[in-house]
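> sequence-free structure coming up:
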């Protein structure tokens, strides 16, 4: 039995007070709706359908062709949104309906919900939660046997119904045929004058369809985002959830409140994370590595037993035993071998550095290939850009570059060659030679004679 999904993302999100669609607001650099897509995608057989409306082009710009789209031109309620979404559902017999602003909802929850839905042969299953304060949510009404009866929206609820603690999460699983039929009978006879998706459940019940609930153990998963305060609250919940997982797997977080670990990050055991550390994108870090305070690592592969101190690493690969920082900046396309030292105030860009080489401080090395056991002195700059084109610098194994040196690319410093401090090198340096390119010192005696 094939399963599809409709993700509702057409709302304006007025309380966000933003030109950006609500579902594109981010937690840890990832849009809210992307969390929803990632969690439902393993459980469906085709691309999810995203219903878009307000600033829908921006949602399309984000997802490109990774999802299908349905336009809801007028905001006529969730029932109307699902009608448009169903037009893009073709061969699937079972359909998830999810809100695009529920980033805390977990894949495991959806998986269990689907298992129960299929096992009970239901026409519809509603994901519910028990809340001490159910204000703002639709209430789950049941009959005298405890079976599902209907959902009452808060604006339409009586005082007695508002006391009910079991609430609707806005997440459903439907048998497609039953949903299509029930949608035809929807009307707008309610406090908001909209087509409520929740009414299809009462319609199904009136036709003796099997409608049930799947109740969450962790009610925080249903938390939707309507304003910036709730966005911040959800971000902290998600960070706490991720941080707990890694601590249970053997990672030390010196201050979990300031550890920002993305959902795609992979950490090995005995990794130590300092305070105010951001690990983002598809980053992986090997065992026994220390990521010190105030560091940011994004889309990097970091080996074992490295030590990173107050530095920024982007889209690069770092070998085992490397020492980086403080205040190093490793830009995209760089690749460090094993036991490389990149010290304070060093910037690398699109540079490969061989095993055991050292760039200890105050240098810029860009568009370069640095061999093994090379030493680059303080203040060295590869002059790689002539105002129009970028050129490559090659420094071969065992070379020694003195402090305050300019290497004007394209250029090759040969194996085991030496470059004298203070030089500006414009021509290749042969292997095992010494190159000095600076003015001869001249002392003028009694220059400051009084």
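Sure thing, it's come through. The shown structure was predicted, so the numbers you read here are calculated from the model rather than taken from an experiment.
> switch to C-alpha atoms for all contacts and neighbour counts from now on
OK.
> check contacts around the closest residue to residue 399 other than its chain neighbours.
Distances taken as CA to CA, 6 or more residues apart in numbering place residue 416 nearest to residue 399, at 4.1 Å, with adjacent residues excluded. Going by CA atoms under 8 Å, 6 or more residues apart in numbering, residue 416 touches 396-400, 431-433.
> Ok, residue 143 next?
With contacts defined as CA under 8 Å, 6+ apart, residue 143 is in contact with residue 149.
> From residue 212, how far out is it?
Relative to residue 212, residue 143 is positioned 12 Å away (CA to CA, to the nearest Å).
> overlap in contacts of these two?
Common neighbours of residue 143 and residue 212, counting by CA under 8 Å, 6+ apart, are absent.
> which of the contacts of residue 416 lies closest to residue 448?
Nearest to residue 448 among the contacts of residue 416 is residue 400, at 37.0 Å by CA to CA.
> hang on, that closest one packs against residue 417?
Yes - with contact defined as CA atoms under 8 Å, residue 400 reaches residue 417; the gap is 6.3 Å.
> okay, pairing it with this:
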């Protein structure tokens, strides 16, 4: 099979984004645009990927890591000039080079594979990925002859009135015979309104030398969207969200209202999970079968077990077991481990703690830096006092313990197996197994005290 290479154009500053963040690093459904592009290219069995970087080069390299080789375009002198920078990796090699823009996050491996296959089948020297645009303004127009062959591509700013009426547009994605590409690039000039070296000019140069030019038209214009401003970014987000949600629904997930459900591209959801409206699920999250999420729940980088229910809550970077009940309005902070059949109720915050199976923290409590055993009941208003102003300390609550309401457990402290802590206690010493610990002031009632105070006030 012909060797295949890829070039990702990611050197432009993206001034229309009006952002401190480099354009191709703007996320679409939680993943930077350029990462979407490279991830799809990695599925094509390529010999190598070369990314052309410029503004924000270090941050792009940090994002992509070893997924790509890199060259720097010091001056942004056009797409043709950008491809020339890759010569140290590609010049002289036999095979096909696919050139993709780093701001086209919706392109799929299926479309790119079809483009490459069409290029090989036609034995073309250049194949352009085209689409019919409902509104072609701003795009280069594909000019065909009477036989339907591609004659040339005209940039929008250089097009005449007749050419501006053409709806078939250049998507900015191409396949080239690699040796012909670099031969033609040496002949590209910057004699145009922008004073830049346009990559599409390679088509005209190769046509003049009687090389075969082809085009592959995708049926899905939305997939070819290039993101140049915040409006296009929101459109890409919408299309990607729809694609991801439909994929999950086809795999057996119930999404009650897909228009108001946001699921990141790295999320794994198994069959018969139900997602209610208003949920945002991101990162490396995995949800096991029969769980119910939402409404209005945010989950990031979590492992969630079978038949667990999370309602109107936030969970981040944690592991949550089977048949767990969480919420409403709970906050599971990073590094929490929630065992099977645990109940975490409303206005409960769990931070860097482990709760074993069948334990309950039903409402209005903070459990931080704690190890909670099995079958523990933690009453309303309980706080593990973990921070002394300098260090965090561990609270241990062993199996079958019972913590009464409004208790403060001042770490480091251990409540032993089967022990009880009386409501309203402040515990700063270890509680032995099966003991009852009471740490509160003795109640004293002063009879008729209020009447005396009121009488004194009235005299004054």
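Yep, that arrived. Because the structure is a prediction, the values reported are computed rather than measured.
> one step back: so what corresponds to the residue nearest to residue 399 of structure 1 in structure 2?
By TM-score structural alignment, residue 416 of structure 1 lines up with residue 418 in structure 2.
> Helix, strand, or coil at its match?
Three-state assignment for residue 418 of structure 2 (DSSP: H, G, I helix; E, B strand; the rest coil): coil.
> do residue 91 of structure 1 as well
Classification of residue 91 of structure 1 by three-state DSSP places it in coil.
> ok, the corresponding residue of structure 1 for residue 123 of structure 2 to residue 168 of structure 1 distance?
In structure 1, the residue matched to residue 123 of structure 2 (TM-score structural alignment) is residue 121. Residue 121 of structure 1 sits 21 Å away from residue 168 of structure 1, going by CA to CA.
> and if you look at residue 260 of structure 1?
Residue 260 of structure 1 sits at a distance of 31 Å from residue 168 of structure 1 (criterion: CA to CA).
> next one: residue 71 of structure 1
Going from residue 71 of structure 1 to residue 168 of structure 1 by CA to CA gives 25 Å.
> Residue 152 of structure 2 maps to what in structure 1?
Checking TM-score structural alignment: residue 152 of structure 2 goes with residue 150.
> ignore the last one, residue 183 of structure 2
Mapped onto structure 1 by TM-score structural alignment, residue 183 of structure 2 lines up with residue 181.
> What count of nearby residues applies to its match?
Residue 181 of structure 1: 13 surrounding residues under other CA atoms under 10 Å.
> Tell me how far the helix or strand harbouring it lies from the chain's centre.
Using DSSP states H and E, residue 181 of structure 1 maps to helix 176-183. From the chain centre to the centre of helix 176-183 of structure 1 is a distance of 35 Å (CA atoms, centre = their mean, to the nearest Å).
> Now compare the contacts of residue 416 of structure 1 and name the two farthest from each other.
Maximum distance among the contacts of residue 416 of structure 1 (CA to CA): 13.3 Å, for 397 and 433.
> In terms of packing, which of those two has more residues around it?
residue 397 (21 against 14).
> Map the more buried one across to structure 2 for me.
When structure 2 is aligned by TM-score structural alignment, residue 397 of structure 1 is paired with residue 399.
> show me what contacts that match?
372-376, 416-418.
> of all these, which comes closest to residue 129 of structure 2?
residue 372 (58.5 Å).
> what about the equivalent of that closest one over in structure 1, how many residues close to it?
Aligning on TM-score structural alignment places residue 372 of structure 2 opposite residue 370 in structure 1. For residue 370 of structure 1, the neighbour count with other CA under 10 Å is 26.
> Pull the contacting residues for residue 370 of structure 1.
351-354, 357, 394-397.
> what about the match of residue 123 of structure 2, distance to residue 153 of structure 1?
26 Å.
> And those two? Which one has more around it.
Counted by other CA under 10 Å, residue 121 of structure 1 and residue 153 do not tie: residue 153 has more neighbours, with 23 against 14.
> residue range for the biggest helix by length in structure 2 in structure 1?
Longest among the helix segments of structure 2 by residue count, using DSSP state H, is helix 230-250. On structure 1, the counterpart of helix 230-250 of structure 2 by TM-score structural alignment is residues 228-248.
> name the element residue 446 of structure 2 belongs to?
Using DSSP H and E, residue 446 of structure 2 maps to neither a helix nor a strand.
> Can you find the partner of it in structure 1?
Alignment note (TM-score structural alignment): residue 446 of structure 2 maps to residue 444 of structure 1.
> Is there a neighbour count for that match? I'd like the number.
Neighbours of residue 444 of structure 1 under the rule other CA under 10 Å: 7.
> how far away is the residue mapped onto residue 303 of structure 1 from structure 2 from residue 245 of structure 2?
In structure 2, residue 303 of structure 1 lines up with residue 305, judged by TM-score structural alignment. Going from residue 305 of structure 2 to residue 245 of structure 2 by CA to CA gives 20 Å.
> now do residue 446 of structure 2
66 Å.
> these two touch, right, residue 293 of structure 2 and residue 278?
No - proximity of residue 293 of structure 2 to residue 278 does not meet the contact threshold set by CA under 8 Å, at 9.9 Å.
> who's more crowded, those two?
residue 293 (27 against 20).
> In contact with residue 293 of structure 1, which residues are there?
Shown in contact with residue 293 of structure 1 (CA under 8 Å, 6+ apart): 273-277, 309-310.
> Return the subset of the residues you listed lying in strands.
Judged by DSSP state E, strands contain the following of these: 273, 277.
> Between the contacts of residue 293 of structure 1, identify the one with the most neighbours.
Most neighbours among the contacts of residue 293 of structure 1, by other CA under 10 Å: residue 273, with 27 neighbours.
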